[in-house]
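[1] Give me the fold of what follows.
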Amino acid sequence: MAGGQRRRPTRPHRQPARRILVVTEGTRTEPQYVEGLNRYLRSRGATAIVKPVSVGKDPLKVVQKCVEKRDEAAQNDKGYDESVCLVDVDEHQTLPAAVQLAEREGIRLLISNLKFEAWLRWHAEDKRSVLTSTQLDDLVAKLGLVKGKILSQSFPFHHVHSASVTARAIDPEMRPGRKGPNPSSAMPILVELMQGA
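    Here you go, the predicted model:
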């Protein structure tokens, strides 16, 4: 180089992590799980920001709150790249309306059938039997995954990929807004988003 000057090597520009808004129907187990999964995956590609909403067991209200939180963040220049809602099937009358609103608003509505604990179960065992809500609660407690509504401190997040394989085998047509068979969960979609996919 002329004049003996050396050029400093330029550092590659880091892309900012994609921000994922995750609005949950549950106010304890689901937020704890998503936050724990965030820590486990430590993806440079994406960060999930969890917002539990206390609207009772009403998927439509969950989606409405998600729209509200997403739009509020965008107005404050803190927009999200993706918006996701986690809901259970339970016996919700408003699920079809929630699916329609989510599709219209570009929100990924991820449904667990019968409920989120089905997804937690697959971190400990690859069994697909249909259980009642109470049986499922008893089983995840017996497996040491949850105590009450609190996630175990030793929750096996390292089994998230095998849980995803189980979920996809059960519901090969998995997609946002789809109510899969009982049991099923669309959580693998969030796992992929959190890995930057």
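[2] From here on, just use CA atoms for contacts and neighbour counts.
    Noted.
[3] How many residues are close by the closest residue to Phe155 other than its chain neighbours?
    Across the structure, with CA to CA, 6 or more residues apart in numbering as the measure, the residue nearest Phe155 apart from its sequence neighbours is Leu145 (5.7 Å). By other CA atoms under 10 Å, the residues close to Leu145 number 23.
[4] One more, please, to line up against the first structure:
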Amino acid sequence: MKRFSRKAPAREPGTIMIVVTEGEKTEPGYLKAFKEIHVPTHIKKSVFNLRIIPGIGVPKTVVDRAIQELQDLQGPLSGKDSVWAMFDRDEHPEFEGAKDKARNKGIHLVVSNPCFEIWGIYHYQDWEGHIERGQCQKRLEELCPSYGRNSGKIFIDRDAIENRYRDAMRRAKESLNSREKEGDPEGNPSTSVHRLINAILSKVEELKSKNHARR
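    Next up is the predicted model:
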């Protein structure tokens, strides 16, 4: 009797972007809200699949999971795909090793110092002085009451995410430039979340142009 092997389903020729996050609520909550607001519904999942994998833990485990996700994507259509590892500086002992491993394996890094909340603050104001994690969270709560402890530290100010993200991107770039001049490229305060946001928006614009050209 002849046996037939079962073929894996063919993959749609779209783009997959995977973001593996350290945090379980704050980063995923923001990214999901950003996706809902800025990725049009007509750009279907088969065309641009933005996946968020939350709560993976310390930088080392985040990077390890990101590498596994990238390996799972390998194939003839994977050239358009990307995997991002998002985590905070804090005081993680294997922070530098995790970054080096990610870069060696082709993982894009999104690092915030001291924490992701500095990106939230940048939606509202500049911040150039050194800031501790607790102070950063407290300031974001003052600027965005919905972030408060009772709401689970989720930054989903829709007005800010929709209308102030470009201000946040500008301030994030300026913070990295300032830290670079000081000789500490990822020093406190700084974040590279804007690079991920720019990648998402660039892909959306690319797909919009392709859809328009087909009409």
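[5] before we move on, back to that, pull the contacting residues for the residue nearest to Phe155 of structure 1.
    For Leu145 of structure 1, the contact set (CA atoms under 8 Å, 6 or more residues apart in numbering) comprises 120-121, 151-152, 154-156.
[6] Tell me the spacing between Pro52 of structure 1 and Ala17 of structure 1.
    With the distance defined as CA to CA, to the nearest Å, Pro52 of structure 1 ends up 22 Å from Ala17 of structure 1.
[7] Which one's more surrounded, the two?
    More neighbours sit around Pro52 than around the other of Pro52 of structure 1 and Ala17, counting by other CA under 10 Å; the figures are 22 against 14.
[8] contacting residues around the equivalent of that one over in structure 2?
    Taking TM-score structural alignment as the alignment basis, one finds that Pro52 of structure 1 is matched in structure 2 by Pro54. Contact partners of Pro54 of structure 2, counting by CA under 8 Å, 6+ apart, are 20-25, 27-28.
[9] could you flag which of the residues you listed are buried?
    Applying a neighbour-count criterion of 16 or more other CA atoms under 10 Å, the buried members of the contacts of Pro54 of structure 2 are 20-23, 27-28.
[10] which one of the residues you listed is nearest Thr61 of structure 2?
    The nearest member of the buried ones among the contacts of Pro54 of structure 2 to Thr61 of structure 2, counting by CA to CA, is Glu22 at 8.5 Å.
[11] Quick check: longest helix in structure 1 by residues?
    Scanning structure 1 for the helix with the most residues, using DSSP state H, yields helix 59-75.
[12] Show me what that one is packed against.
    In terms of contacts (3 or more CA pairs under 8 Å, 6 or more residues apart in numbering; DSSP states H and E), helix 59-75 of structure 1 is packed against strand 18-24, strand 82-88, helix 95-105.
[13] okay, the angle between that helix and strand 82-88?
    Using axes from the mean of the first three to the mean of the last three CA atoms, to 10 degrees, one finds that helix 59-75 of structure 1 and strand 82-88 are set 160 degrees apart in direction.
[14] what's the distance between helix 59-75 of structure 1 and the middle of its chain?
    On the basis of CA atoms, centre = their mean, to the nearest Å, the separation between the geometric centre of helix 59-75 of structure 1 and that of its chain is 16 Å.
[15] With stretch 83-95 of structure 1 instead?
    Worked out by CA atoms, centre = their mean, stretch 83-95 of structure 1 lies 13 Å from the chain centre.
[16] Now the aligned residue in structure 2 for Arg39 of structure 1: which helix or strand?
    For Arg39 of structure 1, the aligned residue in structure 2 is Glu36 (criterion: TM-score structural alignment). Assignment of secondary structure by DSSP states H and E places Glu36 of structure 2 within helix 26-38.
[17] What mean distance separates that helix from the matching residues in structure 1?
    Here helix 26-38 of structure 2 is compared with structure 1 after superposition; its mean distance to the aligned residues, by mean CA distance after the TM-score superposition for structure 1, is 1.1 Å.
[18] Show me what that helix is packed against.
    Counting contacts by 3+ CA pairs under 8 Å, 6+ apart, the secondary-structure elements packed against helix 26-38 of structure 2 are strand 48-53, helix 158-163.
[19] Which residues does it contact?
    Against helix 26-38 of structure 2 from outside (CA under 8 Å, 6+ apart): 21, 50, 52-54, 116, 153-156, 158, 161-162, 201.
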